[in-house]
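Participant: Just to be clear, the model below is a prediction. Sequence and coordinates:
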Amino acid sequence: MGTHETAARPPHPDDREFPARRAPGCPGLAELDAAVTQCRACPRLVAWREDVAVTKRRAFQDWEYWGRPVPGFGPPDAALAVVGLAPAAHGGNRTGRMFTGDDSGDILVKALHAVGLASQPTSAHRGDGLELRGVRLAAPVHCAPPQNKPTPGERDTCRPWLAREMELLSPALRAVVVLGAFGWQAVLPVLSHAGWQLPRPRPVFGHGAQVTLPSAGTGRELHLLGCYHPSRQNTFTGRLTLPMLVDVFQHAADVAGLNP
C-alpha cells in the first residue's frame, strides 16, 4: 500500500495515532465525545479498564460498567473548564461520566453546586439529572489507569482529545481550574496550542496558583487557576476541604463572568 493510500485510510481505534488523527477533524464537542469513547490507543489502559468492568467491586456487582474512555461533560459554550486527572476505576469507568459515582465527584459537585454552577449537589449516575451551568469537566487521560497513575506516554497519546476540546471551547472559555500537578503539566501545552501565550518560565502548579494568559490572537485572556485534586488522599487528610474547594470555584466563577 502506498503512502497516499495509508494517509487516506481512516484511523483505527486500536492505532496509537488514533487520537492525533481523529481529534482534529471533530467539528464539535458532540462528535469529539463520541470519538473519544471509541479509542483503544493505549493497550495497558484498555486492558485495565475492561478488566475492572468485568471483575467489578463487590458493592457494584449489579452494575453494568461503562468500561470505555469517558468523555468530557458540560455545555459546549462553557466559560469555565475544570481539568482533572483521569476517570476513577469504579467512578467514571463504572458510570460513564466524569466525576460521577465516587468520593472525588461527590465533593467536586457539592462545591460547584454551592457556587451555583451545578443543578444539584450530587453526581451518582448519567441519568441523575445533573446539569452544569457554564462549566465543562475535562481530563488529560480518558481511561481509568491502574493506581490512578497514567504514564507520561499515555498522557501524550491522549493529549489531542484535550487539545481539540480546548480549541472548541475557546470562543467562550474565560477560566480553567486545574486539579493537581499532573493535569497542570498536561494542560499547559494544550492551552498554548489553543491560542494563549504561556509566560517564561512556565508557571508552577500550586493550590491557589493564578496565572493570566494573554491571547496570541484577537481573543480574550484566560485565567488559569490551580487547585489540589479532590482525591480521597487529599480530602480524607484535610489537605483539601470543601470550603477550600468552594473558594476556588467562587473565584473561578467570578473571573469567568458566571456570577450575576
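Facilitator: Cool, got the structure. Numbering: from 1, shown residues only.
Participant: Please count neighbours and contacts with C-alpha atoms only from this point.
Facilitator: OK.
Participant: Distance-wise, check residue 134 relative to residue 77.
Facilitator: Taking Cα to Cα, to the nearest Å as the measure, residue 134 and residue 77 are separated by 7 Å.
Participant: more crowded one of the two?
Facilitator: Remark: of residue 134 and residue 77, residue 134 carries more neighbours, 21 against 17, as counted by other Cα atoms under 10 Å.
Participant: ok, now which ones touch the nearest residue to the more buried one once chain neighbours are set aside?
Facilitator: Closest residue to residue 134 apart from its sequence neighbours, by Cα to Cα, 6 or more residues apart in numbering: residue 78 at 4.2 Å. Counting by Cα atoms under 8 Å, 6 or more residues apart in numbering, residue 78 touches 133, 134, 135, 136, 169, 172, 173.
Participant: Comparison target below:
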Amino acid sequence: MTRPPDETPHTLAEMDEQLVHCRACPRLVAWREQVARDKRAAFRDETYWGRPVPGFGPADAALLIVGLAPAAHGGNRTGRMFTGDRAGDFLYAAMYDAGLASQPTATHRGDGLVLRGTRITAPVHCAPPANRPTTVERDTCRHWLDLELKLLTPTLRSVIVLGGFGWQALLPVLADAGWAIPRPRPRFGHGAHVELPGASPDRAPLHLFGCYHVSQQNTFTGRLTRSMLADVLISAAETAGLRS
C-alpha cells in the first residue's frame, strides 16, 4: 500500500502533484483503473485520467466548494473535478450565472474554464464504486483535505458543502485547521449557514454553507433546482467578498 509522501508540500501545486500519485486505498485504485481500461462506449476513443483527481481553482481562493468524490466517467475520465458529467454541467452553469466561472460548461482539462476566487475539492479524490466511498477511505484521504485547508487558510472566507457526506467529513478538518465548531455540531441541510469563529485572534471567521449535492438523483427529481443552488452560491460568494 502506498501512503501519502512524508514531505509536506508548501503550495497547492506541490500538493496536487503528490496527490495524483497516491495509491493508499486498494479498492479505489482497482476501481478507478478498471474504469479507465474498460471505459464507457461513448468515450471509448478517449484516454481516461484514471488517477486521483486534484482540486481545481486558484491557490488564493476565498470560497471553497466541497463535493463527495469524482465520478467514474466524469472526473476519473477528464482529470478535473465535476468535469464531463451531468453534475458538473449543473454546477458550472450555476457558477457562471453567479460570476464564479468564466464559462458555463466544463468538458475537459484545457477547455479554457477559469474559476474566479473559488476552488473545488472533495473529501475523497478517487472515483468509488457506486459513488459510495467507505468511511475508512474517507479517513485515509483526509490527509489531503487537511493540507488543502491549511494552504487555503490565509484567503478562505466561505465554504459550500455539497451533501451530508462532505459535511461530516469537513467539520473535524475545519476544527483542526483552527475554526471553532459549536456544540452540538451544526447539522447538514440545504441552505444551512453557520459562521465559525476563529479559534485564535488571528484567524478570520469562516462561513459554512450546506447545499444538496448536484447529483442527478437530486437535480432530475427537482430536489435541487438551479435557483436553489444559485441562492447558496450567491450568499457564499457575498460573504467571501467575491460579490458586492
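Facilitator: Alright, I've got the coordinates. Owing to the predicted nature of the structure, the values given are computational and were not obtained by experimental measurement.
Participant: before we move on, the earlier item: could you tell me which of the contacts of residue 78 of structure 1 belong to helices?
Facilitator: Counting by DSSP state H, the part of these found in helices is residue 169.
Participant: What about the contacts of residue 78 of structure 1, which are in strands?
Facilitator: Within the contacts of residue 78 of structure 1, residues falling in strands by DSSP state E are 135, 136.
Participant: Now render the contacts of residue 78 of structure 1 as TSV, adding distance to residue 256 of structure 1.
Facilitator: Output for the contacts of residue 78 of structure 1, formatted as TSV (distance: Cα to Cα, whole Å):
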residue	distance to residue 256 of structure 1
133	12
134	9
135	10
136	12
169	13
172	9
173	8
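Participant: Show the buried residues in the contacts of residue 78 of structure 1.
Facilitator: For these, a burial check counting by 16 or more other Cα atoms under 10 Å picks out 133, 134, 135, 136, 169, 172, 173.
Participant: Looking at the alignment, what corresponds to the third one in structure 2?
Facilitator: It stands for residue 135 of structure 1. Residue 135 of structure 1 maps onto residue 118 in structure 2 when the alignment is built from TM-score structural alignment.
Participant: Please tell me how far its match sits from residue 1 of structure 2.
Facilitator: 33 Å.
Participant: ok, now residue 37 of structure 2?
Facilitator: Residue 37 of structure 2 sits 21 Å away from residue 1 of structure 2 when distances are taken as Cα to Cα.
Participant: before we move on, what about residue 139 of structure 2?
Facilitator: For residue 139 of structure 2, the distance to residue 1 of structure 2 - Cα to Cα - is 15 Å.
Participant: Compare the two (neighbour count), which wins?
Facilitator: Neighbour count, other Cα under 10 Å: between residue 139 of structure 2 and residue 1, residue 139 has more, with 13 against 8.
Participant: three-state assignment of the aligned partner of the more buried one in structure 1?
Facilitator: Matched across to structure 1, residue 139 of structure 2 falls on residue 156, judged by TM-score structural alignment. Three-state call for residue 156 of structure 1 (DSSP: H, G, I helix; E, B strand; the rest coil): helix.
Participant: Sweet, I'm off.
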